[in-house]
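Q: coordinates only, sequence not included:
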């Protein structure tokens, strides 16, 4: 008996299901090539506590006191607890595998979201599914997004996207029932988007953008769906209020757009000028990628202070947007792609004084472009109707091959380090990372790798911190003449070095080695003189860096017994930042050492009238005062015993 043929819709669903499984399998296989990638600066700063979490109290602090953002990102921090108390490399691989799973889940959600949007726009089920699957594939294979998955801490970005996409998918589902049950539809949309946005914000603050993404969908893709007018007005008005609230926040965040930020070294206006140019660079990297073009390191970028490039870039986007608006009735896809992209960059690529460039900022921002390209490819007219999807498929496969090359490079730390230094020769982080990888690989035989590391460092015009790190690796492995020459080079470059906080950590390490004569001929006095050179550096005269430099100068002066100089540095540090607790603590340490109790209490009392942060509280000052009085009582008791044997 012959078997009945499968129904057409069943065959279609099986085909799409197999396509989705193939997409997920290929994406997983490609990303597994990068499973053994290194950990990077933000990974260590935010996740190092995982190695020593022993109690529930420590775990709770890890979750609730994250320092990566103003809200602490507790849901992202919570997700890392499953990797606690593992060896570092095992934890890194496991955490990266979880990141891969989250990326796959986001790909599925984007397929579902895209298919729903296309059906709401009148496409039949089969066409909607294939267009949505193509868009999800292009997004999943985009090399620009690789760092979001391969850098551990960027789980904050992908997890926020996961929660937000779930909420956005529920929001779009509401459109399907709004004509029959408008009130229920609005309730479902509000609850779905609201809860999804809240969870996304608790993973990363840019989860606040999801109501704006919903507004783009409502106003650009689905403006004419059948629904009661009051419902449409209420929904769009509420979403518009969300956009307005974000704009008000951004516009009032910095009152003076022309003043130079002491930490970054540039103004809000200069950042805006630069970001409008970088948006074009993101688009180029997204759609014309090379395997070696992607890196965790962009600290070599400088702000654009001229006006030609920013003006032309802004005019380019303005022209594209105007054209997209004019043709929106014929096809809304160009306008959707642009507004979605701009939405994704609204927080991180405008006036908030973050670092200039990171690839993960495009994680969801580029999806609108992917969906638009896929839709336009499938809507090619006449004789191009089959050519469009075919070319799109070939392009997507090419993206997959380039992504494979990218993840393969990331999965080989030494190859990656060499590639990134070549791509970013003036990046302090790239040069320091190269030195670190060589040190990890060569260990006690680091001297044989030093010539290669030195070539990279010398090619970097302003890599003082990296050169200091290389000096630390050279200690004990090269001759004293070589060590002295490296120190002399550092002394010369210290007055012009770019400001970087990592330099202070490396100075601390050098001082500890010098204190036990583990890096001859360098002495603690040399480390102190090197720090004094930083005080003459204009890049270290901005408030935050100057305070740190003075604090370290005071500490190093104390270590060599020059208390007068230590007091002088601390006095200057106090005048700049009187409510910084470590400054007060070092003052008290020195004063108690000399039994100057009245001066110690006076130092505490000077802080009481000031507006203080949540660290230097009244309770903390009271505790410090009690310790001073306790030390004083003990000293006086001991003195009386010595006077009356």
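A: Great, that's in hand. Everything numeric here is computed off the predicted structure, so don't read it as measured data.
Q: every contact and neighbour count from this point should use C-alpha atoms.
A: OK.
Q: so the residue nearest to residue 581 when sequence neighbours are not counted: helix, strand or coil?
A: Leaving aside its sequence neighbours, residue 581 sits nearest to residue 616 (Cα to Cα, 6 or more residues apart in numbering; 6.0 Å). Taken by DSSP: H, G, I helix; E, B strand; the rest coil, the conformation at residue 616 corresponds to coil.
Q: below is structure B, check it against A:
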């Protein structure tokens, strides 16, 4: 049965492997293209990519392997993702087999139940936005090694219960940490693995009161949970307390606070539950920047409903821990697996790929609840388990059809973007991505309609970005923008600038390098940036969007020939957190304004910040030194 599910998964996904890159794929994968062309080192790609807390080096290495084997194409990366998806399905199948085998009410049919649940997971359309989103290899690899670590835990814990202490210790203190480390080097989500072990421990390995656990087993478990759960938790809490800005500084660029995020995530998690149990096209998508922020329990009212539902389901799962252990195990697996990306960290509110690992838990909980609710039903002509197999098999078939239909949409950029914009009419990303696609196709009227639709949004941030994108689209199409759109954007400027403003102004600066744009000259764009940053005066200057925007304004002023204003903005951009190219431009402004001493001093600072593994940084430093030497020679002459 599982082999059939694997084949069905390949057939369902295959048409989508030829689809386009998605969202931030290009930004994350460009270093790999540079490596393939000899313009960068593998060390820079793998060890200096800057992704996440631990660098995600293992995931980047597998992405490099995909490009090396099959070329730098979307197909190469997505084929690798599909293969990883099948491996995750296999690891999940084995984990579920061992979990269900410990449920006294399900163990008789553990093999077939686990195969069916793994099939449902493999064929679920919600997972498609992980598999066909190239850089989500990181989420996949993290899930794969987390599942492997949990599988090792089950084998070791069972061996410990049977008295095989040496085998158990080997699994718990060699295999488990090896898989955990591999998971952490793929993506930080793997850090939940020890807590997931505790969930399984509480669900399936509790000792009966009349039985006593051997002292050696108690010591092994104490060392395991102390070393892998308690100590890391204490250390993490200490780091949170001593260096809160490292974890919470990201809220400076978000349109929500920590309490608002926690309230919003309650709605998001319950929305994930609905999408997993009853997937609907309108409820799915990768452009979720239109997900509403919860500003209070009753704003929107669904916040209170979601919080109540989470508490009620959790209380029910706890109450059923002994009578239906798989309900407890599955539900808390789902919650704990969401605990990193759906709790306090200042990440975006909603993404489907966050369910890639947690979905295994929810499916297990549903299976446990189905068995519990039908336990007292008298068997008819067909045993209950056979009815369950038929129902699950039919549902798996329906999911496979839905996944294939979604893969068909993802196979074509136009279909994909149109569906995303239709399903997410309030999404700036979906509508602007559709607009620029339509511009490339020559459909200027449709492009303008997609952007103008955003001007009806009640959200001032959305309207501000719509005006900026209207300027950008006009510059791209005709080179003739409306200056009033820049004035409207300034009027709507928010107390915080975000990555969205950073990206659109970077694109506007790039267009101005290529062609003149009436109504949006370099000086006008720079003035707009400065005016918007003045509104965000209380926002820390060291955050990424702010110093990036300052640097863009400096370059625009330089393009307009005003090197004094360029220098003023470049100085503000040269923050301790800024990268070397920002300082390099400041050096040029100093040299252009005859400030040789400041130029040399800043050059030394730039040299200290250069990434030595990055060809571009090294070559840029050499070129900057040559520029300074030429400038000095010119002054001497």
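A: Happy to help now that I have it. Please read all numbers here as calculations on a predicted model, not as lab measurements.
Q: tell me the residue in the first structure aligned with residue 313 of the second structure.
A: In the first structure, the residue matched to residue 313 of the second structure (TM-score structural alignment) is residue 320.
Q: so residue 350 of the second structure, which of the three states?
A: Assignment for residue 350 of the second structure (three-state DSSP): coil.
Q: in the first structure, what residue corresponds to it?
A: Matched across to the first structure, residue 350 of the second structure falls on residue 357, judged by TM-score structural alignment.
Q: which of the residues in stretch 22-32 of the second structure are buried?
A: 22-23, 29, 31-32 (16 or more other Cα atoms under 10 Å).
Q: for stretch 75-93 of the first structure, same thing?
A: Going by neighbour count (16+ other Cα under 10 Å), the buried part of stretch 75-93 of the first structure is 75-77, 79-81, 83-84, 91-93.
Q: closest one of those residues to residue 472 of the first structure?
A: Nearest to residue 472 of the first structure among the buried residues of stretch 75-93 of the first structure is residue 92, at 25.5 Å by Cα to Cα.
Q: now that closest one: which helix or strand?
A: For residue 92 of the first structure, the host element (DSSP states H and E) is helix 88-120.
Q: the following helix or strand past that helix vs the second structure - mean distance after superposition?
A: Next along the chain after helix 88-120 of the first structure, taking DSSP H and E as the criterion, comes helix 125-140. Average distance, helix 125-140 of the first structure versus aligned residues of the second structure after superposition (mean Cα distance after the TM-score superposition for the first structure): 1.9 Å.
Q: re earlier: neighbours around the match of residue 350 of the second structure, how many?
A: Around residue 357 of the first structure there are 20 other residues, counting by other Cα atoms under 10 Å.
Q: likewise the one 5 residues further on?
A: When neighbours are counted by other Cα under 10 Å, residue 362 of the first structure registers 21.
Q: about what we covered before: just checking, what packs against the helix or strand hosting the match of residue 313 of the second structure?
A: Using DSSP H and E, the secondary-structure element containing residue 320 of the first structure is helix 308-326. Helix 308-326 of the first structure sits against helix 268-287, helix 333-344, with contacts defined as 3 or more Cα pairs under 8 Å, 6 or more residues apart in numbering; DSSP states H and E.
Q: which other residues reach that helix?
A: Helix 308-326 of the first structure has contacts (Cα atoms under 8 Å, 6 or more residues apart in numbering) with 273-274, 276-277, 280, 304, 332, 334-335, 338.
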